[in-house]
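**Q** Curious how this folds, go ahead:
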Amino acid sequence: MPDPVLLDLGTGTGHVPRALLPVLHRPVRIDLVDVNESMLEAARAALEPVRGACTVDVFSGAAHTFAPAAPGLAPTLITCCRSFHWMSRPEVLSMADRVAAPHAVVEIMGGGSLWTHKADWTAALRELIQTYLGEDRRAGTRSTYAGPGRSYGDDLAGSAFKQVTEHSFPVARAWRPQDVLGYLRTTSFARRALFADRHDEFEAAALQLLQDHARGGVLKEDAVFTVLLARRPGGDA
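**A** Okay, the predicted model is just below:
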């Protein structure tokens, strides 16, 4: 089997490829895709100390428009985390079928959101956000969130990568209050732009709330991280 080529869609600041690097077998190339150029540069910088001998390249644009930089660079592993919700999923999976190696694996993963997590501190935080932004969960400056019309498993089953297995992993996270504020700035439901000139006010209130709920300076989240692995029928991955 050829050495791995990783394609990470909606890479953000590069957490997925950075987490995968220790377990990939001699990756020769990593392609990072995002619509946000500043996040792409942050991802490239985060990977620089740990990438070893592999090439890291960035592609600025919608995930479904990605094309390999040159022949022979077909990805063997295509990953996408929570951002899959916001993508044109059928078009993304069609793109994956066009560009991926015959034995490639598509990996869709996610661990939920602090908006939906059931704990006293997340419920209080959600209520605080709602006092500023309204009852509905925001999804950008002008719209609200709607759940996916069908499951990601169904999306994959309707694509070329219809051989799907699901794996669930319990995850215990410990958040510092300041880390939660940093996370919120990256979300669609509590990003800075939604609050206009009240963002500093919101963050001060949120920090106080989180500090009041923290035990020993820590907020606990018991979550489940779900990984969908999809292959073309008969694919040898």
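**Q** Please count neighbours and contacts with C-alpha atoms only from this point.
**A** OK.
**Q** So which residue is dead centre in this protein?
**A** Most central in the chain under CA atoms, centre = their mean is C81, positioned 3.2 Å from the mean C-alpha point.
**Q** was I right about L194 contacting T141?
**A** Yes: counting by CA atoms under 8 Å, L194 touches T141, with 5.5 Å between them.
**Q** Give me the more crowded residue out of these two.
**A** L194 (19 against 15; other CA atoms under 10 Å).
**Q** Please name the residues that touch the more buried one.
**A** 133, 140-141 (CA atoms under 8 Å, 6 or more residues apart in numbering).
**Q** Work out for me the element it sits within.
**A** Here L194, judged by DSSP states H and E, is contained in helix 192-195.
**Q** Proceed likewise with the subsequent sequence, for comparison:
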Amino acid sequence: MSAFTGTADYYRQYRPGIPSEVVAMLNHAAPTGSPRRLLDIGTGPGLVPEALLERFDDIIALDSDRDMISAAEAALRPRLPYGSRLRLVQGRAEEFAPPLGWRPHLVTCCRAFHWLDQQALLCRLDEYVAPGGVLAVFSDRSLWTADNDWQRAVRSVVQDFLGEQRRAGTGAFGPVGPPYRQVLRNSAFSDVTETVIPVRRTWNAEEVVGYLYSTSFAAPHLFMERRDGFESAVKAVLAESATGGVLTEDNAFTMLTARRPSSREGR
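**A** All right, here's what the predicted structure looks like:
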């Protein structure tokens, strides 16, 4: 069972999209060309390709979860610009082999790098990323790690129902590895730049519950017959913090853009 079993529809509807500032940075970082190729790893329901549809005309979106791929197909195909190409692939990123001669100019990995065998993935990417190509690893803080008062209160409710340890579907969330910057610097993509993009969001209680159900640590099936009680408990703690039903969140996207050193390009 995938850690995200049963979450795809919630992910599509309730996860925040990619901020315009992040989109602009990705567009600026990647080489130009025609066709301009994007590989999105851990695409989920396609939030990153959706944000970049107008900027890349040959896109492969990859995810190991079949329901996520179906959600991405339904969301992206109707929006695809005329003449652009989109392929959605179910499979493990560490084992993915692109079509013969297909070399991405930009590889994106949003909110997914921690789920992967990072060293194996980076070695595989070095085999086919285009010369001058860019790898972008980026994420905002999840509710589990965020530090707003109302988010800490909601996390406590999750722990009351599911236990103190962070869940990952039916299992437990794995140990935190070395910082991503260090992992990248030890790879072929060792020329690394870090940028932090602050974001402010507003939520209501229904949106917070929907967001929780989009996560591996609070997937709907984990609560079984206690789901109604969980929702009531979440809404009760949120009512204490909301102003006119509105909750404010200060978050940030941390983006690492990584390239091969110039001495290794064109090898």
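**Q** After superposition, what is the TM-score?
**A** The TM-score (TM-score structural alignment, normalised by the length of the first structure) is 0.91; 231 aligned residues with a CA RMSD of 1.7 Å.
**Q** coming back round to it: just the closest of the contacts of L194 of the first structure to V227 of the first structure, please.
**A** Using CA to CA, the shortest approach to V227 of the first structure within these belongs to G140, at 26.0 Å.
**Q** Distance-wise, check the closest one relative to S83 of the first structure.
**A** From G140 of the first structure over to S83 of the first structure the distance is 13 Å, taken as CA to CA, to the nearest Å.
**Q** What residue in the second structure is paired with L32 of the first structure?
**A** Using TM-score structural alignment, the partner of L32 of the first structure in the second structure is A61.
**Q** where does its match land in three-state SS?
**A** Three-state assignment for A61 of the second structure (DSSP: H, G, I helix; E, B strand; the rest coil): strand.
**Q** from what I can see it touches L39, true?
**A** Yes: applying CA under 8 Å, one finds A61 of the second structure in contact with L39, separated by 5.9 Å.
**Q** show me where the stretch 101-250 of the second structure has helices.
**A** All helices of the stretch 101-250 of the second structure, identified by DSSP state H, counting those that start in this stretch, fall at 118-128, 149-162, 180-185, 205-212, 227-239.
**Q** With V48 of the second structure as the reference, name the closest of these.
**A** Short answer: helix 205-212, nearest of these by CA to CA, at 17.3 Å.
**Q** Just the buried positions in that closest one, please.
**A** For helix 205-212 of the second structure, the neighbour count (16 or more other CA atoms under 10 Å) marks 205, 208-212 as buried.
**Q** Likewise for stretch 110-120 of the first structure?
**A** Those buried within stretch 110-120 of the first structure under the rule 16+ other CA under 10 Å are 110-111, 114-115, 117.
**Q** so where in the second structure does it end up aligned?
**A** Using TM-score structural alignment, the residues of the second structure aligned to stretch 110-120 of the first structure are 139-149.
**Q** Run the chain-centre distance for the matching stretch.
**A** In this view, stretch 139-149 of the second structure has its centroid 14 Å away from the chain centroid, taken as CA atoms, centre = their mean, to the nearest Å.
**Q** ok, now stretch 192-210 of the first structure?
**A** 23 Å.
**Q** In the second structure, what range does that stretch match?
**A** Taking TM-score structural alignment, stretch 192-210 of the first structure hits residues 220-238 over in the second structure.
**Q** Where in the second structure does stretch 167-183 of the first structure fall?
**A** Stretch 167-183 of the first structure covers residues 195-211 of the second structure once aligned (TM-score structural alignment).
**Q** can you give me the end-to-end distance of the matching stretch?
**A** So stretch 195-211 of the second structure: terminal residues 25 Å apart, CA to CA.
**Q** quick one: the nearest residue to V218 of the first structure once chain neighbours are set aside from Y145 of the first structure, how far?
**A** Closest residue to V218 of the first structure apart from its sequence neighbours, by CA to CA, 6 or more residues apart in numbering: R176 at 5.1 Å. Distance of R176 of the first structure to Y145 of the first structure, given as CA to CA: 27 Å.
**Q** Pick out whichever of those two has more residues nearby.
**A** R176 (18 against 13).
**Q** Give the buried residues for the helix holding L194 of the first structure.
**A** Across helix 192-195 of the first structure, burial judged by 16+ other CA under 10 Å covers 192, 194-195.
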